[in-house]
Every structure is written in structure tokens, then in C-alpha cells.
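> model the structure of this input:
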Amino acid sequence: MNDRALARATLARQYLMERADVSALEAVSHLAGLQAQAPVPPYLALWARLKNFAAEDLSTLIDNRHVVRLVAMRGTVFALSVADAATFRGTVQSIMERDLHTNAAHRAALTGMDFEALAQAGRELVSAGPLTQMQMRPLLAECFPDRAPEGLAHGVRGLLPMVQVPPRGLWGRSGAPALTTLEDWLGTEVDLTPRPDALVLRYLAAFGPASVKDAQAWSGLTRLGEVFERLRLSLITFKSENGTELFDLPDAPRPDSGTPPVRILAPFDNILLSHADRSRILDKQYRSQVFTVNGIIKPAVLVRGKVAGFAAVSTTGESARLAATLFAQQPKTVIAAIEREGRSLLKFLHPAISTRDVSLDRLT
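Predicted coordinates for the structure are as follows:
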């Protein structure tokens, strides 16, 4: 399977071959969650993928407890459907537990710690109401006076599935991340049993075809080769251009033709972070232009299914501007498509601003 066919397959199931006519909740579930370490990116990810998406659609889901924001894959905050939250977090819990022993900033405070006692203390503290980590620190210090409070709060976040409650993550509101347990937020017991087989199948449905290393890069888990071997008879396999074995669901979409449309992705978009080998969508020589040294991942401009540049949005007074920087010269039809997409994005982000400009430049 060459890179072009591989890209089409992944773009199709990412709703990036054409915008999907599904609800925001269906999309969050199908996409196996949305990268959400900042409040705005999940909204932009859905805007790029769905027909007639309104920001209120996701805000309402968060406010009504149908979508939750919590640490999951790779130890990163994701927006997940309630149906997925416990399973996904439970399956990757080993990542958080490993971090408690290896995190350079907090390892000293947590070495020799009674983690069961710390988890119980955290549960009891937030049972009275959500707390920020800053608010947790002095309270935890009272329970464990010989430990650094910053490390204790970090430990609670790793030991328990902690939801960032609204207004954090709401469109136009947000706020500091106040936390409570997933169980308290939903008002019911949650099953955190690890289900790696189910997680791999969900990954392939959203990001396949993919290799073992790709699935590990997305999830943060190791030794997933064992899982793929258990599933092998129920999957189909391909070889990538460089000879890597790729796995996929037999009935997943793999379009044999079609030109992917121009899209402007969200910052930290999952499609850029969910494969060890990103060559299907991002050429290696451009990675440093999109992934910055300080950990920022810029909004990428997709042209014919490949990252062809990046964008930045700014506002000044009563005008909004999207500046796109392209890696190479593009045909006039592509330029026009980028301009249309840019104006549409500005309207979504700043509906009250009537002056919206799109500028394009070449990378020098």
C-alpha cells in the first residue's frame, strides 16, 4: 500500500476526505477522542471534519456530561465520550503509574509513597467539590506533611481518572482546570479494567491502516505486538512502501481514488500525532516547521492529503486575519481553496468580526 493510498484511507476515517454529516458526539466517539490539552483545539478539529458544526454542539456535550476531558492516551488530556472514558483511561493507566516513578519533577516527592493512601485522600478531597491542583496542594500537605505538595497533587492526577469540569473546555468561557473523579462526575461506579484489544480496534477504526509502532505512538503503551498477534486472524494486513507490516479492519474504508480537499487542521490535531511513521501525511523535511521546539504543534494546511504549510490566526481591533505559510508554490485553484477555507475558519472563530482577511506566503 503506497503512501498516497494509505493517506486516503486514514483521511477517510478521519472525516478529512469530506466533511461528515454526523453529530458531534458520534464524531468524538468515532475519532477515539480529541486532543484537548488546550480548550480550543477540539472545536477546531470538529469544525474541520463535520458539516454544519457549531461550537455550542461540543460545549453542550461537555456541560451535560456526555463528553469529558481527562488524561488518557500518552498521558495527555483528551475529550472523550462518556462511553469511552473509563475504558480508555483504564487501559492506559499503566502510563500514568509509570510516570509516578519516572517523572523528574515529582519523583522525589512520590518515592516510597503509599499510593493507595494518596488515591484515597484525593478521592475524599474532591468528594466535597472539584478542586484545582493548586487548591489540592495544601490540603494534601496536611495529610502527608513530609511530602512536597506539588508532587502529591501530581500523584493524585496520575492515580485517579480526574475530569476537568466545566467551565474548563467550554467555548468562549473555559477557566482553570478544576478536577473531580470520573466516578463523582458521572454519579456512578466506573469500570477501569484494561481492554487493550478493544483499544487497538478503536485505534484502527480511526487511524488505520497502522503498524504496531503506530498504535504505540498514539496510545503511549508498549508491547502492543502481543495484542496485534491475538487479533491477527480478525484483521487484514498490508505492507507500506518501506516494508512495514500494517494492520487494518477488514471493512474499514480504503478509497481507491479521490483527491483529498484542502483543510486547515486544529493545533495539536490527532492526525499528526497518532502514527510513529507520519510520512503518509507529513513529509519528514517539514516536521520541524509544524512541530516547534517548545512543544507547540501548529494548525497544518492539508493539500491533496499532505501537510503543505501551516496557519496562524490573529485579531486586531475589528478585523481577523489568517496567515498561511506554504512550503511550495501551489496552483491557483489550491490557493483559492485555501482562501475559502481560511475565511470559513475565521467566520467560525470570530463570527462577530466582519472584516476577515486571508494572506498566503511561501516559506523562505
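
> switch to C-alpha atoms for all contacts and neighbour counts from now on
Will do.

> surely residue 159 touches residue 97?
Yes: the criterion here is Cα atoms under 8 Å, and residue 159 meets it with residue 97 at 6.8 Å.

> those two: which is more packed in?
In terms of neighbours (other Cα atoms under 10 Å), residue 159 is the more surrounded of residue 159 and residue 97; the figures are 20 against 14.

> which non-adjacent residue is nearest the more buried one?
Nearest non-adjacent residue to residue 159, counting by Cα to Cα, 6 or more residues apart in numbering: residue 119, 6.1 Å away.

> just give me the neighbour total for the one you found.
Using other Cα under 10 Å, residue 119 has 18 neighbouring residues.

> which residues touch it?
Residue 119 sits next to 155-156, 159-160 when contact means Cα atoms under 8 Å, 6 or more residues apart in numbering.

> distance of it relative to residue 42?
Noted for residue 119: a distance of 29 Å to residue 42, by Cα to Cα, to the nearest Å.

> got it, and residue 305?
For residue 305, the distance to residue 42 - Cα to Cα - is 20 Å.

> the more surrounded of these two?
residue 42 (25 against 22).

> second input sequence below; structure requested for side-by-side comparison:
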Amino acid sequence: MEITTLGNRRLNRALLERQLLTRRHAVSAQAALTHLVGMQAQAPHPPYVGLWTRLADFAPSELADLLTDRRAVRLGLMRGTVHLVTDADCLALRPVVQPIYDADLYRNQLHGLGDSNVDVTELVAVGRELMAKQALTAKALGLALAERFPDEDPKALAHALRSQASLVQVPPRALWGRSGQSACTTAEHWLGRPLAAETAPDEMLLRYLAAFGPATIADMQAWSGLNRLRAAVDRLRSSLVVYRDEAGRELYDVPDAPLPPEDAPAPVRFLPEFDNILLSHADRARIISEEDRKRMFTVNGIIRASFLVDGMVAGMWRLTRAGKPVSAGSPAAAGTSGPPLVLELQPFRPIDRAAGAELTAEGARLLAFVTTHDHEIRFV
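Sure, this is the predicted structure:
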């Protein structure tokens, strides 16, 4: 049977549709987090902007309530990075990605155990006992563990516990308009339920395809951080649709997933730092050129905030006050006194008048979401 070839523009429109970026959707933040299989959340507040750009009438309090009510949590998951996920996905996904953390336990050059002979099972038991009493920062956790294991590096002990236990960051960390230290406890203690027993990635991959597909096996591995996923795809293959990209690589997809035409409309959208849409494929040409990717991704792992024009990354944006960068969701951004909050737009190349007007209008909506104080927009 002939296999359909999908060009980058068709893949772009499929990605935008599945990422809730072709229009704002009237669904809850919890439903959006479930559909998106979480949102990368290394910094505490970018997911608020990520949900604002995807959902109709989203208010920051909706996500803040999910965090304080323990219906959503932030913890290390895919790619070994912090993600914001629902409570159910925390319990279901963390066992699936455990191989990432097992590989990192001794090999991490900065905080791995290296040649240590510490009893990891005992370490985890002690750590769980400590965090059942109170949430602890990484520094406090390391020092507390070092009292029990005095010959070990406290930072390595805390890192080892993070790799072998499901540690969630607790509020007030990541609440809109507030700041707070990154204090952790175990997911089981915080949520009052055990982790799932299933460790096979099959269901997780189907959900990935629904939110990011069609995709190659290399794409699945780039998103998840897991290796050797071909066996799982082979198990699923009879239930999948198979396409090819322009390079002839097999693209897998779930049946009946949205696959809009390549000329489908794509409105201007603002994406926050670390948005998953830029991090979830081995070949990112469907959403950003390699030249622009090098501008966006810094050497210290920061993924800058960007904006889309005609579905592709076309520039970066940031918020400043009195010339100093501030983060959306921080007290500095929401402040109601002092100089105006400025949205700086930096296009990578000249944009036409219509796109400029659309960026300005959408930028004004972003500023209204972030602050009630005086604000302005500048192209730089």
C-alpha cells in the first residue's frame, strides 16, 4: 500500500492543531495539561503563558488552584527535566521515565554518585522519612542526608534521591504573582497515592503522537528522553497510521488525529520559555529553522520565549521594566507602580505590515494578561 508523504508545512499545521495553537480552546487547564502530556516547567511561571496562549478565558488562578489543591504537580519527568503535569500523570509517567534517572545516578558529571559505595536503597528510605516530616530544599535535604551519610557529598546525596524517588516541588513555588523556594517532598506523600506499576512506554507514546505527531521514532526518543523505543513502536504498529516525511523517514500517528491542509490558517501566537513545541522532535524543521534554533537555544540551557508567524518561529520576545528583564508571573511583572512594563519583540527577519499589526494586537492581550499596570510594546 502506498504511504503518503507529508511535507514540513503539513506537519506544521498538524502540530499547531494538536498543540491547541490554531485557536483558543474552551477547555479547562487540567484537560489541557492532560492532552499536552504536561508542559516543561524548569522555570516556575512559563506554563501560565503557555496555557493563556492556548485556552479561552484562562485565568492564572485556575492553574494556581490546581497546584495548591494537589491536582497538578511539578517534578522531573521527560528528558530528565521538570514538567507540570496532572496528579494522575505524575503517578503514571514517573515510573515509565525511570531509566533516564537510573542512567544519570552515577554518570552525572556535576552531582552524580560517581565512585561512591553508598547504599542507595537505604538512602532513599532515609530521604522519604525526612520529607514525610516536611518539604525540603535541595540544600537542606543534602545536609540532612549527610548527617546519616557523613562521608558523602551532600549535593550528590540530594541528587541521588531526586533520581530514585519521585520528588515534587510544592507551593508556594510556581504560584502566579508569588515567589518561593524549590522545596520538595515525594509524590506519594504529597498526593496520598502510590506510583503506577506499569513501566512500559506504549500508552505514553500514543499520547505523545496525539499531541505532537505524526512523528518518527527519533522524535519520540527526543521528547521522552528514553532510548530504544523501536520495540514499543513495533508492538503498537498494527494500531498506528504510517506516513513518510520528505526525507523518506517513517512517521507514525494515531488514527483519526487532526491533519489539517498545509494552507490552514495559523494565527500569531506567543510561546513562553521552554515551550514543549520547540523541544519535542529530533527534527524541528516543522516549527523552527536550524538558524533560528541557534538564536533561541542558549549554551546554558535556556530556551527563550518566542512568537509564531504563519505557524513558524519568527522571533523572540521578553518583558522588561526600566530596561531590566522580568518574568511573566513574577511580582516584578505584576507591579502596579514604577515604570511601565514593556513587551520587546525581536523579529528574526523583516515582517510585513499585516503580521506586525497582528503581533501588536496579540502582544497587547499578553500584556493585559500579565499586568494591570501601564505597559507598551516595542519592536527591537
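
> could you see which of the contacts of residue 119 of structure 1 carry over to structure 2?
Retained in structure 2 (both residues aligned by TM-score structural alignment, their matches' Cα atoms under 8 Å) from those: 156, 159-160.

> in helices only, show me these.
156, 159 (DSSP state H).

> residue 122 of structure 2 -> structure 1?
With TM-score structural alignment as the criterion, residue 122 of structure 2 lines up with residue 117 in structure 1.

> for residue 28 of structure 2, same thing?
Checking TM-score structural alignment: residue 28 of structure 2 goes with residue 23.

> residue 247 of structure 2 too?
Applying TM-score structural alignment, one finds that residue 247 of structure 2 aligns to residue 242 in structure 1.

> kindly report the same for residue 12 of structure 2.
That one, residue 12 of structure 2, aligns with residue 7 by TM-score structural alignment.

> over to residue 317 of structure 2?
Per TM-score structural alignment, the equivalent position to residue 317 of structure 2 in structure 1 is residue 311.

> same for the one helix or strand its match maps to, what does it pack against?
Using DSSP states H and E, residue 311 of structure 1 maps to strand 306-316. Applying 3 or more Cα pairs under 8 Å, 6 or more residues apart in numbering; DSSP states H and E, one finds that strand 306-316 of structure 1 makes contact with helix 287-290, strand 300-303, strand 319-326.

> so which of the ones you listed is the most surrounded?
The highest mean neighbour count among these, using mean count of other Cα atoms under 10 Å, belongs to strand 300-303: a mean of 24.

> how far out from the middle of the chain is that one?
Offset of strand 300-303 of structure 1 from its chain centre (Cα atoms, centre = their mean, to the nearest Å): 18 Å.

> how close does that strand sit to structure 2?
After superposition onto structure 2, strand 300-303 of structure 1 sits on average 0.7 Å from its aligned residues (mean Cα distance after the TM-score superposition for structure 1).

> separation between the closest residue in space to residue 309 of structure 2 that isn't next to it in sequence and residue 320 of structure 2?
In this structure, residue 309 of structure 2 finds its nearest non-sequential neighbour in residue 268, 5.1 Å apart by Cα to Cα, 6+ apart. Applying Cα to Cα, the value for residue 268 of structure 2 to residue 320 of structure 2 is 21 Å.

> the two - which one has more neighbours?
It is residue 268, of residue 268 of structure 2 and residue 320, that has more neighbours when counted by other Cα under 10 Å, with 26 against 20.

> which position in structure 1 pairs with the more buried one?
Match for residue 268 of structure 2 (TM-score structural alignment): residue 262.

> how about the strands in the stretch 101-250 of structure 2?
Counting by DSSP state E, counting those that start in this stretch, the stretch 101-250 of structure 2 has strands at residues 136-137, 167-169, 183-186, 241-245, 250-253.

> turn the ones you listed into JSON lines, including mean neighbour count.
Compiled in JSON lines, the strands of the stretch 101-250 of structure 2 are given as follows (neighbours: other Cα atoms under 10 Å):
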{"stretch": "strand 136-137", "mean neighbour count": "18"}
{"stretch": "strand 167-169", "mean neighbour count": "26"}
{"stretch": "strand 183-186", "mean neighbour count": "24"}
{"stretch": "strand 241-245", "mean neighbour count": "18"}
{"stretch": "strand 250-253", "mean neighbour count": "21"}
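
> tell me which of the ones you listed lies nearest to residue 69 of structure 2.
Of all the strands of the stretch 101-250 of structure 2, strand 167-169 sits nearest to residue 69 of structure 2, with 13.4 Å by Cα to Cα.

> how close does the match of residue 268 of structure 2 sit to residue 84 of structure 1?
Distance, residue 262 of structure 1 to residue 84 of structure 1, by Cα to Cα: 30 Å.

> which other helices and strands contact the helix or strand hosting residue 33 of structure 2?
Secondary structure assignment for residue 33 of structure 2, by DSSP H and E: helix 29-35. On a contact count with 3+ Cα pairs under 8 Å, 6+ apart, helix 29-35 of structure 2 meets helix 60-68, strand 82-86, helix 202-212.
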